[in-house]
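K.L.:
just coords:
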């Protein structure tokens, strides 16, 4: 006699065990998701969405097609490379579009956008309401527009409208690398107007210099802190952390006092006889002042990762190397330093990324030769109100930083970066 096949295993409530386990796992995952949901929402609202908005603003251009829809359609078949003006239909469409724009008061915003590409468009469109009053809808629009303002007979005005008539544009990104759209295609800006590539190069070179200076000063300090007894190292660590208890603005202003030609450092050098009174060093409002000040401000961000890694290096390794015949330098370079590389990588990445986006310190002590690309971004946001160009500069800065981060990962390996 054979036994009847056993049925599925049941939980205490009579539910099949497999179903009950799935429910329990699903509930556990849901509870975990609810715990991290506030953090995810915060990261989404404060980090991902602003970055996405910045990326979109760097190519967004809807003001032209939304304000001049009929004109954009009429210019679709017009070649901006020719010197001839568009036909009567384009001027008639422009009259209709601008009539609506004046009623909705959007012509000034349109003029501001086009003025970034061709100077004079802002004033032309601000006065278009007066021009429209002199134009008779029953008569041909082309001659009346040109008679009202000779700029409407300038082919460059129409070329600008044509080139920037799409909902998306590469104009901002091209401007960010000292290039621009033209009827002939993409061309470089005149040499006298090329500033952004130089600013990018200056920013990266100075950031690398600041990172190297912080490493050069921070490594021996971290080594000393890791080698001293705990009581002494904790006491000295307070001095490392002390700058965090002082306002960044105060520290920067203090360096302005120290570095100026009549400041403390120059007075000390004169008193020691190192320099003459008439040959005081110029260390402010230039790249030198920016590097010195930012090195002091960012030095703790190099020391702390180095110290946390060095604290975990056992001194027995160095003693074993010396017992095998290595001198102090060989034991340090072949045994100790390789183990501290993760701290070097973490501190260097931290300092470099912080320095590349600094704004306040270069603005106060940089002058004209020590400012960073971040200062130009801030200028376009708050002064020129060219948010598209500011977004394009920030986008390029983000892309270059990510490329450097990827390169570092390929060469060194991001898994080797440790904070402790």
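P.N.:
Arrived safely, thanks for sending. The structure displayed is predicted, hence computed values, not measured ones. Numbering: from 1, shown residues only.

K.L.:
going forward, measure contacts and count neighbours with C-alpha atoms only.
P.N.:
OK.

K.L.:
tell me which residues of the host helix or strand of residue 24 are tucked away?
P.N.:
Following DSSP states H and E, one finds residue 24 within helix 17-43. By neighbour count with 16 or more other Cα atoms under 10 Å, helix 17-43 contains the buried residues residue 20.

K.L.:
Distance from that helix to the middle of the chain?
P.N.:
Relative to its parent chain, helix 17-43 has a centroid offset of 36 Å by Cα atoms, centre = their mean, to the nearest Å.

K.L.:
next helix or strand past that helix?
P.N.:
Counting by DSSP H and E, the next helix or strand C-terminal to helix 17-43 is helix 49-57.

K.L.:
ok, structure two:
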């Protein structure tokens, strides 16, 4: 009789190593347990965790300023906040605010910034109504020079560069993307109108303004750009381009559609472009640097402003600072809440402890 010693790994009944078999069984148990709690886990994620994450994101999200006033924000980047911005900033504001007013989005921006600076809501609301009047001055002047400027077909032919002209697809794509950001939506379908590359180089402001008008007309209004007269902002953009000596020189040799009308406009005297004064006439608060500071301070896409407001603080161009005393309300409310909470707590202790002590020390026959 001989003894045999087993030196290999311990095996399970099916011949596999016992450790591997145990790991497999344990893994199967974990998967079954996960499958059992999966519906509850998904329910918690969708109804509890996801709303909290969304709320936390909204507490720092602040894209409305950049989406509504993109050119203005860019012009304000180097503004030092020592005096009212220059003419270039107001020109950018005009085109930004004109489009926002057409989309009925300027009041939303005013409401958002009004949380940071009281009075700014009415500033955007009143000025939004005056954008057409500011641009109408240039519209009347150009149509007086050549009645063809009042025709929708004239503008389509002139800004497209005519049949066979190379299109500026990037400009149109940028304007559609800007409109999508402003409207917080996505548009489908191809653009009906594409600006010509050559005329875009000669009249950059006009091409951008007309592309914005064409995109809005097609995708928001659902109309054809060939049947709609351009916005007043397009005429203002053309006047802005025509005041540049380089534009006048380029138009001398231009032979595309509308060349004669454009040369006639360069030879005429157009109203001076003074957007700064026009905005001051619309609302004197545009001369208040604190409103401009608010716009610049809250122009980044993300902000800590909401959290700072909760502790009576605010963001300024110089950094974080306490709000003025007449605006500090949350600190007072917090102090009152803490005072009432402590008073109620101590009152409960003062009333409850003696009763509890008496009950604890009563004889057992009378304690109940």
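P.N.:
Everything's here; your move. Since this is a predicted model, take the numbers as computed values, not measurements.

K.L.:
coming back round to it: using the aligned residues only, give the average distance of the helix holding residue 24 of the first structure to the second structure.
P.N.:
Averaged over the aligned pairs, helix 17-43 of the first structure sits 2.7 Å from the second structure after superposition, using mean Cα distance after the TM-score superposition for the first structure.

K.L.:
Nearest residue to the residue nearest the centre of the second structure in space, please, no chain neighbours.
P.N.:
Nearest to the mean C-alpha position of the second structure, by Cα atoms, centre = their mean, lies residue 64 at 2.3 Å. Nearest residue to residue 64 of the second structure in three dimensions, chain neighbours excluded: residue 109, at 6.5 Å (Cα to Cα, 6 or more residues apart in numbering).

K.L.:
quick one, what contacts that neighbour?
P.N.:
Contact partners of residue 109 of the second structure, counting by Cα atoms under 8 Å, 6 or more residues apart in numbering, are 64, 65, 68, 121, 124.

K.L.:
which one is the third one nearest to, not counting chain neighbours?
P.N.:
Spatially, and ignoring its direct neighbours in sequence, residue 68 of the second structure is nearest to residue 182 (5.8 Å; Cα to Cα, 6+ apart).

K.L.:
Hmm, the one you found is touching residue 66, no?
P.N.:
No - taking Cα atoms under 8 Å as the definition, residue 182 of the second structure is not a contact partner of residue 66, at 9.1 Å.

K.L.:
now for residue 301 of the second structure: what does it line up with in the first structure?
P.N.:
The alignment partner of residue 301 of the second structure in the first structure, by TM-score structural alignment, is residue 167.

K.L.:
List the residues that contact that match.
P.N.:
Applying Cα under 8 Å, 6+ apart, the residues near residue 167 of the first structure are 60, 61, 62, 63, 64, 65.

K.L.:
Same question for residue 125 of the second structure.
P.N.:
Residue 125 of the second structure makes contact with 106, 107, 110, according to Cα under 8 Å, 6+ apart.

K.L.:
could you redo the last one with a cut-off of 6 Å?
P.N.:
If you count contacts by Cα atoms under 6 Å, 6 or more residues apart in numbering, residue 125 of the second structure has them with residue 107.

K.L.:
Assign residue 138 of the first structure to helix, strand or coil.
P.N.:
coil (DSSP: H, G, I helix; E, B strand; the rest coil).

K.L.:
In PyMOL, how would I select the buried members of the contacts of residue 167 of the first structure?
P.N.:
The buried residues among these can be selected in PyMOL (16+ other Cα under 10 Å) with this line:
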select buried, resi 60+61+63+64+65
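
K.L.:
Format the contacts of residue 167 of the first structure as CSV; extra columns: secondary structure and distance to residue 250 of the first structure.
P.N.:
Formatted as CSV, the contacts of residue 167 of the first structure follow (DSSP: H, G, I helix; E, B strand; the rest coil; distance: Cα to Cα, whole Å):
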residue, secondary structure, distance to residue 250 of the first structure
60, strand, 39
61, coil, 41
62, coil, 43
63, helix, 43
64, helix, 45
65, helix, 48
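
K.L.:
ok, the contacts of residue 167 of the first structure vs residue 343 of the first structure, which is closest?
P.N.:
residue 60 (41.4 Å; Cα to Cα).

K.L.:
how many other residues sit next to the closest residue to the closest one other than its chain neighbours?
P.N.:
Closest residue to residue 60 of the first structure apart from its sequence neighbours, by Cα to Cα, 6+ apart: residue 168 at 5.0 Å. Residues within reach of residue 168 of the first structure, counting by other Cα atoms under 10 Å, total 15.

K.L.:
how close does residue 168 of the first structure get to residue 402 of the first structure?
P.N.:
Distance, residue 168 of the first structure to residue 402 of the first structure, using Cα to Cα, to the nearest Å: 24 Å.

K.L.:
Residue 220 of the first structure now?
P.N.:
Here residue 220 of the first structure is placed at a distance of 30 Å from residue 402 of the first structure (Cα to Cα).

K.L.:
ok, now residue 75 of the first structure?
P.N.:
40 Å.

K.L.:
more crowded one of those two?
P.N.:
residue 75 (22 against 12).

K.L.:
where along the stretch 51-200 of the first structure do the helices fall?
P.N.:
63-67, 69-74, 88-104, 107-115, 121-126, 128-133, 141-148, 155-163, 171-176, 196-227 (DSSP state H, counting those that start in this stretch).

K.L.:
Residue 41 of the first structure is nearest to which of those helices?
P.N.:
helix 171-176 (30.2 Å).

K.L.:
Quick one: list the elements packing against that closest one.
P.N.:
helix 387-411 (3 or more Cα pairs under 6 Å, 6 or more residues apart in numbering; DSSP states H and E).

K.L.:
equivalent range in the second structure for the helix it packs on?
P.N.:
Under TM-score structural alignment, there's no match for helix 387-411 of the first structure.

K.L.:
And the contacts of that helix?
P.N.:
With Cα under 6 Å, 6+ apart, helix 387-411 of the first structure has contacts from 54, 57, 58, 172, 173, 176, 377, 380, 381.

K.L.:
go again using 7 Å as the cut-off
P.N.:
Applying Cα atoms under 7 Å, 6 or more residues apart in numbering, the contact partners of helix 387-411 of the first structure are 54, 55, 57, 58, 172, 173, 176, 377, 380, 381.

K.L.:
Would you quantify the distance from the fourth one to residue 382 of the first structure?
P.N.:
Same thing as residue 58 of the first structure. With distances taken as Cα to Cα, residue 58 of the first structure is found 16 Å from residue 382 of the first structure.
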